[in-house]
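[1] no FASTA, just this:
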């Protein structure tokens, strides 16, 4: 039971990285913008966060720095795809490659540093409960913030006028523009906020999850987060569930190795990515289901007055 509790706790921790990034991408896609640059944003956020903590010695500033750098890169991406009408897919891929190269070059001098591991926060009273306390209530505060963010997005999209406007921009930007809403400004704001969340996820990896900097340390998590939005059919609660499932698959490999299960390590390492492919294949068997839930203007440029 103790091993199971530790596995659940580790899965929540690993899933938080995917959840925060995927919720950021969800915000982008709800207004009709596809951002394939999540991997690059997370890498730049990871480096910025790690460098900030090394230089300043304050962990919260590392998270802020990661968000700020990713937000600036997202602002550039948004300006290009929204105002210059560049291709969203090509621009996103370029951003991902640029972020990977920039972080590798700028991070060479930080590979020698390692941050002290943070003590997990303990929820008063609940942390002392048997099994449940170990599994759920001894986590970093961002683990709980990811759950709160998913719940907040559910409420905003389903219960508020702001959510209605955001969904209208993603479904039919021409109608939203005709009603007087600044479609391009709304999309740009959503892109910046979503990108900042990707940067936060990256900074969480380098300052909390594995407190060190290594080139390419995001290791495909940005792509998995991108797949999660489709897997979840653009619903925040399903994004959260999917993130924890993938987090569980990721951590299972280490627990199996620790238990002495004789499975090649290469196979265990590829399990999260294999699970991603399997899920996408299963979802693709029902294209009508995807089209029904997908924002209708996803990936399509908007030209005011056209």
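    That came through fine. No experiment lies behind these values; they were computed from the predicted model shown.

[2] contacts and neighbour counts: CA atoms only from here.
    OK.

[3] and after the strand or helix carrying residue 40, which helix or strand comes next?
    Per DSSP states H and E: residue 40 is located in helix 38-56. Counting by DSSP H and E, the element after helix 38-56 in chain order, helix or strand, is helix 59-78.

[4] what angle sits between that next one and helix 38-56?
    With axes from the mean of the first three to the mean of the last three Cα atoms, to 10 degrees defining the directions, helix 59-78 sits at 140 degrees from helix 38-56.

[5] who touches helix 59-78?
    Identification of contacts with helix 59-78 by Cα atoms under 8 Å, 6 or more residues apart in numbering yields 41-42, 44-53, 91-92, 95, 187-188, 191-193, 195-200, 202-204, 207.

[6] second structure for comparison follows:
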């Protein structure tokens, strides 16, 4: 029984990892009162830049750094327009996604069909020798473990640190935070850049570790799922973390179902993660009291020091 469950568990952890990175980053951004719907575009840029650098250098660290910097550049474009110039955040986010997706397609045009050979991680090999959990850890790339550390860090930051309390105050009552002397827009800049960095890592993970290739449409809507996950989690890190694996499990379930010969059209099975996203969002949105209780009060609203 365990031997049959283990491959599903490992596959779920692998599939859910990019959602963990992207959703936790977006969670921090939204808790600061900024709604960045450009996660998909930032992930595309992160994926293509990481693939290009990996092909050129073979250095995973440099590839991830390039992905983070590229996605952060797009996040900077967003925050300048949305925070400094007070443009509509939804519109700017949508434009960012279109721009990032189009630019990624252009940059990766000559890399379509190419594949990367990833050497087995020595850290994973060592982790495989750990009693009880070694069978799982040994099959996971260290970037998966790093996503767990990111979750722990985000949770601690938001709920146990003074800096996290300030960030949440900026998202809930920016006027009061400003009156106390906190740089509201500066904090929103930092939070948005952090979200860009994690989206870049998510994209890099998909192109280098998860698929080891580049093709158009590689991100396949995961950025949108990450944004939806934050709502699904009602802006709480633990629910966001578990929700990422729920949607990762939905992705894996359709693959295992197809391999098992389930008599459903493959197109319908491939749409399963997106169907789950829609159903969950509809169910949560029906609970208006829950949404009002948890949504950051200033989410999507520009702030000016003069009121």
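    Looks like it came in fine. Note that the coordinates shown come from a computational prediction; the quantities given were computed from them, not determined experimentally.

[7] TM-score for this pair?
    In this superposition the chains share a TM-score of 0.96, using TM-score structural alignment, normalised by the length of the first structure; 305 aligned residues with a Cα RMSD of 1.4 Å.

[8] corresponding residues in the second structure for the helix holding residue 40 of the first structure?
    Mapped onto the second structure using TM-score structural alignment, helix 38-56 of the first structure covers residues 39-57.

[9] isn't residue 166 of the first structure up against residue 31?
    Yes. Here residue 166 of the first structure lies in contact with residue 31, judged by Cα atoms under 8 Å, at a distance of 5.8 Å.

[10] between these two, which has more neighbouring residues?
    Neighbour count, other Cα atoms under 10 Å: between residue 166 of the first structure and residue 31, residue 31 has more, with 30 against 24.

[11] so that one touches residue 165, yeah?
    No. Using Cα under 8 Å, residue 31 of the first structure is not in contact with residue 165, being 9.1 Å away.

[12] thinking again about what came up before, and the helix holding residue 40 of the first structure, which residues are buried?
    Using 16 or more other Cα atoms under 10 Å as the test for burial, helix 38-56 of the first structure gives 38-54.

[13] hey, what's in contact with both of residue 166 and residue 31 of the first structure?
    With Cα under 8 Å, 6+ apart, residue 166 of the first structure and residue 31 have common neighbours residue 186.

[14] for residue 156 of the first structure, which non-adjacent residue is closest in space?
    Spatial nearest neighbour of residue 156 of the first structure, excluding adjacent residues (Cα to Cα, 6 or more residues apart in numbering): residue 163 at 5.0 Å.

[15] number of nearby residues for that neighbour?
    As a burial measure, residue 163 of the first structure scores 17 neighbours (other Cα under 10 Å).

[16] elements contacting the host helix or strand of it?
    Using DSSP H and E, residue 163 of the first structure falls within helix 161-171. Applying 3 or more Cα pairs under 8 Å, 6 or more residues apart in numbering; DSSP states H and E, one finds that helix 161-171 of the first structure contacts helix 2-30, helix 141-159, helix 173-178, helix 183-204.

[17] closest one to residue 127 of the first structure among these?
    helix 2-30 (11.9 Å; Cα to Cα).

[18] the closest one vs helix 183-204, what angle?
    For helix 2-30 of the first structure against helix 183-204, the angle by the same axes, to 10 degrees is 160 degrees.

[19] centroid-nearest residue for the second structure?
    residue 22 (0.9 Å; Cα atoms, centre = their mean).

[20] pretty sure that one is touching residue 202, no?
    Yes. Applying Cα under 8 Å as the test, residue 22 of the second structure and residue 202 come out as touching, 5.9 Å apart.

[21] tell me the contacts of the residue nearest to residue 107 of the first structure when sequence neighbours are not counted?
    What sits nearest to residue 107 of the first structure in space, not counting adjacent residues and going by Cα to Cα, 6+ apart, is residue 47, at 6.5 Å. Contacts of residue 47 of the first structure were listed using Cα under 8 Å, 6+ apart, and they are 66, 103, 107, 202-203, 206, 213.
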